[in-house]
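[1] need a 3D model of the following:
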Amino acid sequence: MLDHVGIHTNQLPLMKGFYENALAPLGYEKIYEHEDGAGFGQNGEISLWIVSTGATGRGINIALQSEDRVGVVRFYNAAMAEGATSSGGPALRPQFHPDFFAAFVIDPDGNNLSAICRSPE
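    Model (predicted):
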């Protein structure tokens, strides 16, 4: 199932304000912000990321949940075998969550796709 969706933009300040105000009536709020983006969601769970990509956008980012870390590794290997470009191999990324294990690829059409496991090893 989906973990979160990311929208890439070259107009970060505008997009952060837009989504903060447009999503508020639905009960979404800005949960996390850094210089390159912001995360929006409900009840402390981020389900939408707005991310700066500089001068040009790079499509969307779809993050899929994996039940375990082995699934993340298998996803990465299968995507690479099908012609994806790596944008971050399988690894623990504790800056996002203590157990955030993920792999990131760019599909043949330029969209970002990732698999994420938040369970301990």
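[2] rest of the way, CA atoms for contacts and neighbours
    Fine.
[3] between the two ends of stretch 33-40, how far is it?
    Stretch 33-40 has an end-to-end distance of 9 Å (CA to CA, to the nearest Å).
[4] ignore the last one, stretch 58-78
    Using CA to CA, the end-to-end distance of stretch 58-78 comes out at 22 Å.
[5] which positions in that stretch come out as buried?
    Neighbour counts using 16 or more other CA atoms under 10 Å place 58-66, 68-69, 71-73, 75-77 of stretch 58-78 among the buried residues.
[6] here is a second sequence; please produce its structure as well for comparison:
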Amino acid sequence: MFDHLSTYSTDYAATKEFYEGAMASLGYAMQMEFVAEWNAEFPMQRMCAFGPEGKPAFWIIEVKENYTPRHIAFSAANREAVNLFYQAAIESGGKDNGKPGLRPTYHEHYYGAFTIDPDGNNVEAVCHLPE
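    Have a look, this model is predicted:
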């Protein structure tokens, strides 16, 4: 669980498209999008946020230069949602980094799927329920 977090993108359009598809599979949608006009060095810097209704929790912020990739894990309601996330993420431009399945190394019921987004981030959906 997290309140909000951000990732940075050098290809804003591709990254936004990736998350629009992947987040929809988990029941999340874009909550806001705007240009950060206050940034004097990058006055057309775009950003958007995804999350549940009324909660912009996951931000994509456009940057000019590459950065160190991150790992992001999103909660899924059940294992089928993990499967749908993986399929949607791949169809939306993501790359495989671990097909849906149990990961007993973490714990007995850890069911996750891993993808790489257009900026190289390791993006996961996980369900901790027994079935």
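[7] that older thread, filter the buried residues of stretch 58-78 of the first structure down to the ones in strands?
    Those of the buried residues of stretch 58-78 of the first structure mapping onto strands are 60-65, per DSSP state E.
[8] mind putting these in TSV, distance to Gln42 of the first structure included?
    Converted to TSV, those look like this (distance: CA to CA, whole Å):
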residue	distance to Gln42 of the first structure
Ile60	21
Asn61	19
Ile62	18
Ala63	17
Leu64	18
Gln65	18
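[9] so Ala14 of the second structure, which state does it fall into?
    Classification of Ala14 of the second structure by DSSP: H, G, I helix; E, B strand; the rest coil places it in helix.
[10] that one reaches Pro118, doesn't it?
    Yes: counting by CA atoms under 8 Å, Pro118 is a contact partner of Ala14 of the second structure at 6.6 Å.
[11] any shared contact partners between the two?
    Counting by CA atoms under 8 Å, 6 or more residues apart in numbering, the residues touching both Ala14 of the second structure and Pro118 are Gly93.
[12] the two: which has the busier surroundings?
    Neighbours per residue (other CA atoms under 10 Å) separate Ala14 of the second structure from Pro118, with Pro118 holding more: 22 against 17.
[13] skipping its backbone neighbours, what lies nearest that one in space?
    In space, and not counting its chain neighbours, Pro118 of the second structure is closest to Thr15: 5.7 Å by CA to CA, 6 or more residues apart in numbering.
[14] what's stretch 100-119 of the second structure aligned against in the first structure?
    Stretch 100-119 of the second structure corresponds to residues 90-109 in the first structure, going by TM-score structural alignment.
[15] list the buried residues of that stretch.
    Using 16+ other CA under 10 Å as the test for burial, stretch 90-109 of the first structure gives 90, 92, 99-107.
[16] of those residues, which pair is most distant in space?
    Spatial extent of the buried residues of stretch 90-109 of the first structure (CA to CA) is set by the pair Asp99 and Asp107 at 25.2 Å.
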